[in-house]
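Visitor: turn this into a model:
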Amino acid sequence: MDRKLGTVAKDNPDEVERTDVGRALTVSRPELLVNGDDGTFRHLVHDLLAFSSRLEAVREKFGSHLGLTGIQYTILVSVSHLQVQDGVGIKAIAAHLGLSGAFVTIETGKLIRQGLLTKRPNPSDRRRVLLQVSSQGEAQLAALAPMQREINDAIFDSLDSEGFGALATQAADLRKGADKALALANYLLSVTGDKA
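Guide: Predicted structure coming up:
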């Protein structure tokens, strides 16, 4: 192995890349290494995982306050934000949230039975439905909004407008990259017998 941090000798490309302390690198792109080490990258991933778990916990709290699960709350809010005059379809909600259409159909059915969503046939395709938040659902979301604003302001307290814009762009890019990575992981880990 080449003695530079995080590099592999050119004569043996199959050799595992390692840092100077012998730890296998978890990334190879130079942009993700600091002095040839992946420690900062690993800290970033763990910070993002911790952040994600806190967001999930807050979402569960919002949902619980309305008598819903976290994902039901998220679907309700998503319908509220995406509906136009005629409503929004299951497929659009599923794509927005990165969930399967079948799962969204099941969860929206529960919200309809609770009186928080309404559905009607899509006039342009009678096989599909359009969802809208009911007046009861809108009232519940409006009652939650003051607490939601305060909590969301606290979560993102460290951002100024420039940082917020950059984060919004980066989050969208990271989501696309994560989708590609998940497909790659499904392929690579199935090929290697899930031993990685």
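
Visitor: for the rest of this, base every contact and every neighbour count on C-alpha atoms.
Guide: Will do.

Visitor: run through who's touching stretch 106-123.
Guide: Residues outside stretch 106-123 that contact it (CA atoms under 8 Å, 6 or more residues apart in numbering): 72, 75-76, 127-138.

Visitor: residues of it that come out buried?
Guide: Counting neighbours by 16 or more other CA atoms under 10 Å, one finds that the buried residues in stretch 106-123 are 107-108, 111-112, 116-119, 122.

Visitor: Ile71: what's it in contact with?
Guide: Residues in contact with Ile71 (CA under 8 Å, 6+ apart) are 59-60, 63.

Visitor: separation between Asp153 and Gly115?
Guide: 30 Å (CA to CA, to the nearest Å).

Visitor: try Arg175
Guide: 32 Å.

Visitor: now Ala92
Guide: Counting by CA to CA - Ala92 and Gly115 are separated by 21 Å.

Visitor: which stretches in this structure count as helices?
Guide: Counting by DSSP state H, the chain has helices at residues 39-65, 70-82, 90-97, 101-113, 135-155, 161-191.

Visitor: other SSEs contacting the first one?
Guide: Pointing back at helix 39-65 there. Applying 3 or more CA pairs under 8 Å, 6 or more residues apart in numbering; DSSP states H and E, one finds that helix 39-65 contacts helix 70-82.

Visitor: could you give the angle of the helix it packs on to helix 135-155?
Guide: Here the directions of helix 70-82 and helix 135-155 differ by 100 degrees (axes from the mean of the first three to the mean of the last three CA atoms, to 10 degrees).

Visitor: re earlier: between the contacts of Ile71, which sits nearest Phe51?
Guide: Nearest to Phe51 among the contacts of Ile71, counting by CA to CA, is Arg59 at 12.2 Å.

Visitor: contacting residues around that closest one?
Guide: Arg59 sits in contact with 70-71, 73-74, where contact means CA under 8 Å, 6+ apart.

Visitor: remind me, longest strand of this structure?
Guide: Longest strand of the chain, by residue count under DSSP state E: strand 125-133.

Visitor: now the second one, please; I'll put the structures next to each other:
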Amino acid sequence: MAFHEHWPEESVHGSDAVSATRKEGARLRPIGNLDLIRRFTWEISSINMYLEELRQFWARTLGISGPQWLILMAISDLDKDDGVPVNVVSKLLHVDPSFVTTQSKLLEKKGLLRRRPSPIDARVVRLSLVDKTQKHIASLNEQYKTIREFVFQEFDENELTEFTTKLATLKNRLEKACVRISLDF
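Guide: So this is what the prediction gives:
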């Protein structure tokens, strides 16, 4: 049996449109095809590996590690001119705050970021990028834009929003599953 033989005629004849009825029906059915779930899991794992490879490439341009690059990217995305608390960066990256503290001290020694106590609470350390790092990241923007356009060319804004929302739902459910599993041990 060919792959497409179980699909309605509209799929076979080149229409990418999925009927609303079929879409709703698919949402109501439990996912029982473990092969499909395994494939999805492997695809996500592969995507993560390629993202890691890109991070490693960009990190090498500054002589740092991939995780250190992620810290710089998190600060770049989150900083609104007053620095970002260590715990906010650690939550975004899903790592322990002590890891961000240790790595940010190394990045500060390399002259790539600043660590300052919060003016409100001296126990809170705020991280910000130095000008040199901001300029370096800006110099990579054209390359990043080209890659982003190539990778996401199949999605319009609405499709990407919907897909990202579904991935966020999966991430949240996986987080809850990890909590459940950890309680069993």
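
Visitor: quick revisit: and which of the buried residues of stretch 106-123 of structure 1 is nearest to Gln148 of structure 1?
Guide: Nearest to Gln148 of structure 1 among these, with distances taken as CA to CA, is Leu116, at 18.3 Å.

Visitor: that closest one -> structure 2?
Guide: Structural correspondence for Leu116 of structure 1 with respect to structure 2 (TM-score structural alignment): Leu112.

Visitor: with Ala178 of structure 1 instead?
Guide: The alignment partner of Ala178 of structure 1 in structure 2, by TM-score structural alignment, is Leu174.

Visitor: so what's the residue count around that match?
Guide: Leu174 of structure 2 is flanked by 12 other residues according to other CA atoms under 10 Å.

Visitor: quick one: it from Thr161 of structure 2, how far?
Guide: On the measure of CA to CA, Leu174 of structure 2 and Thr161 of structure 2 end up 20 Å apart.

Visitor: what do you get for Ala26 of structure 2?
Guide: 20 Å.

Visitor: try Leu106 of structure 2
Guide: From Leu106 of structure 2 to Thr161 of structure 2 the distance is 36 Å (CA to CA).

Visitor: for Val95 of structure 2, same thing?
Guide: For Val95 of structure 2 relative to Thr161 of structure 2 (CA to CA), the value is 26 Å.

Visitor: in contact with the residue nearest to Thr69 of structure 1 when sequence neighbours are not counted, which residues are there?
Guide: The spatial neighbour of Thr69 of structure 1 that comes closest, neighbours along the chain excluded (CA to CA, 6 or more residues apart in numbering), is Gly63 at 5.1 Å. By CA under 8 Å, 6+ apart, Gly63 of structure 1 lies in contact with 69-74.

Visitor: matching residues in structure 2 for stretch 141-150 of structure 1?
Guide: The aligned range for stretch 141-150 of structure 1 in structure 2 is 137-146, by TM-score structural alignment.

Visitor: cool, and stretch 89-106 of structure 1?
Guide: Stretch 89-106 of structure 1 corresponds to residues 85-102 in structure 2, going by TM-score structural alignment.

Visitor: end to end on that stretch, go ahead and measure it.
Guide: 14 Å.

Visitor: with stretch 135-147 of structure 2 instead?
Guide: 19 Å.

Visitor: any figure for the gap between the residue nearest the centre of structure 1 and Ala92 of structure 1?
Guide: Centroid-nearest residue in structure 1: Arg175, 6.6 Å away (criterion: CA atoms, centre = their mean). For Arg175 of structure 1, the distance to Ala92 of structure 1 (CA to CA) stands at 17 Å.

Visitor: repeat for Leu76 of structure 1
Guide: 13 Å.

Visitor: between these two, which is the more surrounded one?
Guide: Leu76 (26 against 15).

Visitor: export the contacts of Arg59 of structure 1 to a markdown table and append columns for distance to Leu159 of structure 1.
Guide: Rendered in a markdown table, the data for these read as follows (distance: CA to CA, whole Å):
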| residue | distance to Leu159 of structure 1 |
| --- | --- |
| Gly70 | 25 |
| Ile71 | 26 |
| Tyr73 | 25 |
| Thr74 | 23 |
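
Visitor: find the pair from the residues you listed with maximum spatial separation.
Guide: Within these, Gly70 and Thr74 form the most distant pair, 6.3 Å apart (CA to CA).

Visitor: give me the more crowded residue out of these two.
Guide: Gly70 (20 against 17).

Visitor: contacting residues for the residue mapped onto the more buried one from structure 2?
Guide: Counting by TM-score structural alignment, Gly70 of structure 1 corresponds to Gly66 in structure 2. Gly66 of structure 2 makes contacts with 52, 55-56, 59, as judged by CA under 8 Å, 6+ apart.

Visitor: tell me the one of these nearest Leu167 of structure 2?
Guide: Set against Leu167 of structure 2, the nearest of the contacts of Gly66 of structure 2 by CA to CA is Glu52 (18.1 Å).

Visitor: let me see the contact set for the closest one.
Guide: By CA under 8 Å, 6+ apart, the contact list for Glu52 of structure 2 reads Gly66.
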